[in-house]
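A.B. asks: How does the following fold in three dimensions:
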Amino acid sequence: MSDNPPLSVSARRPLGRSAVTVTALSLGTAPLGNLFAAVPDEHAADVVDAAFDVGIGYFDTAPHYGVGLAEERLGRALARRDRGSFTLSTKVGRLLRPLRDGERTDAEGFVDTPPRAREWDFSAAAIRSCLEASLDRLGMDRIDIALLHDPDEHEREVYEVGYATLAQLREEGVVGAIGAGMNQSAMLTRFVRDFDLDVVLCAGRYSLLDQSALADLLPECERRGTSVVIGGVYNSGLLANPKPGATFDYAPADAAALKRAQAMAELCDGFGVPLKAAAVQFPLRQPVVASVLVGCRNEAEVRENAAAFEQPIPEELWTALAACGLLAG
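C.D. replies: Just a heads-up that it's a prediction; the model follows:
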């Protein structure tokens, strides 16, 4: 069997035609905002330190994650680092404000969060305010990448003002690269077609189990010179550990998805490759993909993901997965 050259966590790739670069493996910080379960402050700092140890140099966050908690924790952990040693992205579209009397935070999957509320707003003023507030929470003087966050119900506002505002911020040098982050490929494809985006972050739509982005988003990004960051490579858990009760896109996996994932795991095992390694490396077989984004809630998960990312994988495994009808492309 012939092994491909192993991937390197720290290998840097440019985003589109911008001067911004990202590492091939990157850290998503939703878990640091207490997604589904609380993470102690000291564990959050350990996650970021471990990321640097393994070569990760790109960190993605958002006001949405723990209503600002992830940004605050990430900022504290990065404060000891040289600002030139990492790339940082955050997102716009959700403004945060203090809770009013009697109001409660809409958890949206996050626990033990600060007493704040989210408000959707893609206006020019809101986008600028959102970035300024993120800078305050992060304790930073600049953000490298600004992304429109989940504008599924706000496409008109993006076309009317949202994109133009980000483009102006890029022209002013406030940010180095702009794009959008979503859990779907169709709207991202329209944005790539119609706007001058440097990058899109697509979660869960280009994985071993769901390659739907291959039909629209990835070809359009290649045509337009827009880079792609892929998140959700484990489809919320099924591809990390395909056992009964595992989740697929945050819901219990149905029998067909579980059977498919288990077939992949068995085939991978025959080549001496953990399924998790195949899952985290698969997106980078597409040249337009610049980075794979993984969320980690402790140091051990960071190191496990990095080891999986650099696990040698023989080309014959990919051929076998395709021959068995387990890959769409």
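A.B. asks: CA only for contacts and neighbour counts going forward, please
C.D. replies: Will do.
A.B. asks: need the helices for the chain, in chain order.
C.D. replies: Ranges of helices in the chain, per DSSP state H, are 41-54, 69-78, 124-138, 155-157, 163-172, 186-194, 217-224, 255-270, 275-281, 299-309, 315-323.
A.B. asks: who's in contact with the second one?
C.D. replies: Which is helix 69-78. With Cα atoms under 8 Å, 6 or more residues apart in numbering as the test, helix 69-78 has contacts from 29-34, 41, 44-45, 48-49, 61-63, 65, 113-114, 134, 137-140.
A.B. asks: returning to that earlier point: so which of the helices of the chain is the most packed in?
C.D. replies: helix 275-281 (a mean of 24; mean count of other Cα atoms under 10 Å).
A.B. asks: which helices and strands does that one pack with?
C.D. replies: Applying 3 or more Cα pairs under 8 Å, 6 or more residues apart in numbering; DSSP states H and E, one finds that helix 275-281 contacts helix 255-270, helix 299-309.
A.B. asks: looking at those helices, which is closest to Ile178?
C.D. replies: helix 299-309 (26.3 Å; Cα to Cα).
A.B. asks: got the contact list for the closest one?
C.D. replies: With Cα under 8 Å, 6+ apart as the criterion, helix 299-309 contacts 7-9, 25, 43, 46-47, 50-51, 54, 274, 276-278, 280-281, 294, 296.
A.B. asks: can you do 6 Å?
C.D. replies: With contact meaning Cα atoms under 6 Å, 6 or more residues apart in numbering, helix 299-309 is reached by 46-47, 50, 277, 280-281, 296.
A.B. asks: now swap in stretch 210-228 and tell me
C.D. replies: Here stretch 210-228 makes contact (Cα under 6 Å, 6+ apart) with 15-16, 185, 189, 198-201, 205-206, 288-290.
A.B. asks: could I get the helices of the chain as a markdown table with distance to Ile230?
C.D. replies: Rendered in a markdown table, the data for the helices of the chain read as follows (distance: least, Cα to Cα, whole Å):
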| stretch | distance to Ile230 |
| --- | --- |
| helix 41-54 | 18 |
| helix 69-78 | 20 |
| helix 124-138 | 23 |
| helix 155-157 | 21 |
| helix 163-172 | 21 |
| helix 186-194 | 13 |
| helix 217-224 | 11 |
| helix 255-270 | 19 |
| helix 275-281 | 10 |
| helix 299-309 | 14 |
| helix 315-323 | 19 |
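A.B. asks: Ok, which of the ones you listed comes nearest Arg94?
C.D. replies: Among the helices of the chain, the nearest to Arg94 by Cα to Cα is helix 124-138 (7.3 Å).
A.B. asks: For that closest one, which helices and strands make contact with it?
C.D. replies: Applying 3 or more Cα pairs under 6 Å, 6 or more residues apart in numbering; DSSP states H and E, we find helix 124-138 packed against helix 69-78.
A.B. asks: give me that answer again for 8 Å
C.D. replies: Looks like helix 124-138 contacts helix 69-78, strand 87-92, strand 94-98, helix 163-172 (3+ Cα pairs under 8 Å, 6+ apart).
A.B. asks: another one to check against the first:
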Amino acid sequence: MRQHALGRSRVTVSELAFGAAGIGNLFNPIPDAQAEQAVHAAWETGIRYFDTAPHYGLGLSERRLGAALRGLPRSEFAISSKVGRLLRPLYPVHGDDLANGFAVPATHYRQWDFSAEGVRRSIASSLERLGLDRIDIVYLHDPEDHADQALNEAYPALERLRAEGAVGAIGIGMNQSAMPARVVRDTDIDVVLLAGRYSLLDQSGLADLLPAAADRGVSVVVGGVFNSGLLADPRPGAMFEYAAAPAHLVARAQHLKQVCDHHRVPLRAVALQLPLGHPAVTSVLVGAQSADQIRDNAAMAARPVPAALWADLRGLGLLDPRVPVPGEVG
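C.D. replies: Below you'll find the model as predicted:
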């Protein structure tokens, strides 16, 4: 699997990345062994970039990911985690964390903290949970409501850690494009993790973030290419942005699938590969809760997509002609 450098950093990542929210029991619990098998299947397919966060399963994702990666050659993979939410013990433990999307006991609560000290504490705690010697990439995680502190306190702290060699690359991870575009223009980050805003159904990231990233030499990692499931299985009742998809989007996704079926290419392959057509996009991040899911994602990433399919999507008005597609020159 192809590897690319993140921005101007020395960190390299695989073109397909493993998103570890799922092994933090996103929406439903899975056994430890299943989580380990998913990570090992990712490794076997050539994936060498793994993303996690304290938020995912109240630290469960980090613990499981670190345990599964332990023993593999550390110099051969990159791992990212995030800062902005500190995990604080909750006594007594009561109920679960499903209100936040994770099927785990409510052993902790999340405290927003984008201070310099919060950054240091968060990274130290993540390293302890991961049981690894370093985190290669650190993202500011969802700082919409904490922009001033994130930019004035957390970002300088990350910049210092990068200068000291404690982390290899720094960035911001969000499900909107406007604030990351501002950060790209006003700071010296290496990478943006953009979720759900550069897909077959939502290319809003093309308006501001992606051009800014290309101009500044900042890499973009694109997540949420299936928009919570609608582009994986377009049917009434499918999820879009973690809620039931509206009828007009279901119809559009089904139309996309019809075109893909005509060319005998799975819609999943087209959805997964679309972002890689943009020169700023370095990697596509996909989540998985099982070995079979990650193997399917890897197969979709490798599936040839003919130029005629992209041309048909444009001709039918299903894809903006300004969106660059894989294999296109210029």
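A.B. asks: TM-score of the superposed pair?
C.D. replies: Between these two chains, after superposing, the TM-score reads 0.95 (TM-score structural alignment, normalised by the length of structure 1); 320 aligned residues with a Cα RMSD of 1.1 Å.
A.B. asks: on that earlier part again, farthest-apart pair in the contacts of helix 299-309 of structure 1, please.
C.D. replies: So, the contacts of helix 299-309 of structure 1 by Cα to Cα: farthest apart are Asp46 and Gln281, at 24.2 Å.
A.B. asks: To which residue of structure 2 is Val92 of structure 1 aligned?
C.D. replies: Alignment note (TM-score structural alignment): Val92 of structure 1 maps to Val83 of structure 2.
A.B. asks: try Ser291 of structure 1
C.D. replies: In structure 2, the residue paired with Ser291 of structure 1 is Ser283, using TM-score structural alignment.
A.B. asks: what's the closest non-adjacent residue to the match of Val92 of structure 1?
C.D. replies: Leu140 (5.3 Å; Cα to Cα, 6 or more residues apart in numbering).
A.B. asks: gap between that neighbour and Ala207 of structure 2?
C.D. replies: Separation of Leu140 of structure 2 from Ala207 of structure 2 (Cα to Cα, to the nearest Å) stands at 22 Å.
A.B. asks: Which one's more surrounded, those two?
C.D. replies: Neighbour count, other Cα atoms under 10 Å: between Leu140 of structure 2 and Ala207, Leu140 has more, with 24 against 12.
A.B. asks: quick one, what contacts the more buried one?
C.D. replies: Listed by Cα under 8 Å, 6+ apart, the contact set of Leu140 of structure 2 reads 82-84, 150, 154-155, 171-173.
A.B. asks: Excluding sequence neighbours, find me the nearest residue to the aligned residue in structure 2 for Asp141 of structure 1.
C.D. replies: Under the alignment by TM-score structural alignment, Asp141 of structure 1 pairs with Asp133 in structure 2. Using Cα to Cα, 6+ apart and skipping residues adjacent in sequence, the residue nearest Asp133 of structure 2 is Leu127, 7.0 Å away.
A.B. asks: Could you do Ala240 of structure 1 as well?
C.D. replies: Nearest residue to Ala240 of structure 1 in three dimensions, chain neighbours excluded: Lys276, at 5.2 Å (Cα to Cα, 6+ apart).
A.B. asks: Verify the contact between the one you found and Leu238 for me.
C.D. replies: No: counting by Cα atoms under 8 Å, Lys276 of structure 1 does not reach Leu238; the two are 9.7 Å apart.
A.B. asks: Could you report the neighbour count for the nearest residue in space to Arg94 of structure 1 that is not next to it in sequence?
C.D. replies: Spatial nearest neighbour of Arg94 of structure 1, chain neighbours left out: Trp120 (4.6 Å); criterion: Cα to Cα, 6+ apart. Neighbour count of Trp120 of structure 1, defined by other Cα under 10 Å: 15.
A.B. asks: For Trp120 of structure 1, list the residues it contacts.
C.D. replies: Applying Cα under 8 Å, 6+ apart to Trp120 of structure 1 gives the contacts 93-95.
A.B. asks: From Leu238 of structure 1, how far out is Pro244 of structure 1?
C.D. replies: 9 Å.
A.B. asks: Name the residue in those two with the higher neighbour count.
C.D. replies: Using other Cα under 10 Å, the more surrounded residue of Pro244 of structure 1 and Leu238 is Leu238, with 25 against 14.
A.B. asks: per the alignment, Pro242 of structure 1 corresponds to what in structure 2?
C.D. replies: Under TM-score structural alignment, Pro242 of structure 1 pairs with Pro234 in structure 2.
A.B. asks: who's in contact with its match?
C.D. replies: Taking Cα under 8 Å, 6+ apart, we find Pro234 of structure 2 in contact with 250, 253-254, 257.
A.B. asks: at 10 Å instead, please
C.D. replies: Neighbouring residues of Pro234 of structure 2 by Cα atoms under 10 Å, 6 or more residues apart in numbering: 226, 240, 245, 249-257, 267.
A.B. asks: before we move on, back to that, tell me the contacts of the residue nearest to Asp133 of structure 2?
C.D. replies: Shown in contact with Leu127 of structure 2 (Cα under 10 Å, 6+ apart): 62-63, 66, 81, 121, 133-135.
A.B. asks: same thing but 8 Å
C.D. replies: Applying Cα under 8 Å, 6+ apart, we find Leu127 of structure 2 in contact with 133-135.
A.B. asks: again with Ala11 of structure 1
C.D. replies: Contacts were defined as Cα under 8 Å, 6+ apart; by that measure Ala11 of structure 1 touches 23-24.
A.B. asks: what do we get in structure 2 for it?
C.D. replies: In structure 2, Ala11 of structure 1 lines up with Arg2, judged by TM-score structural alignment.
A.B. asks: Equivalent analysis for Pro40 of structure 1, please.
C.D. replies: Using TM-score structural alignment, the partner of Pro40 of structure 1 in structure 2 is Pro31.
A.B. asks: gap between that match and Gly277 of structure 2?
C.D. replies: According to Cα to Cα, Pro31 of structure 2 stands 36 Å off from Gly277 of structure 2.
A.B. asks: now Ala178 of structure 2
C.D. replies: Counting by Cα to Cα - Ala178 of structure 2 and Gly277 of structure 2 are separated by 21 Å.
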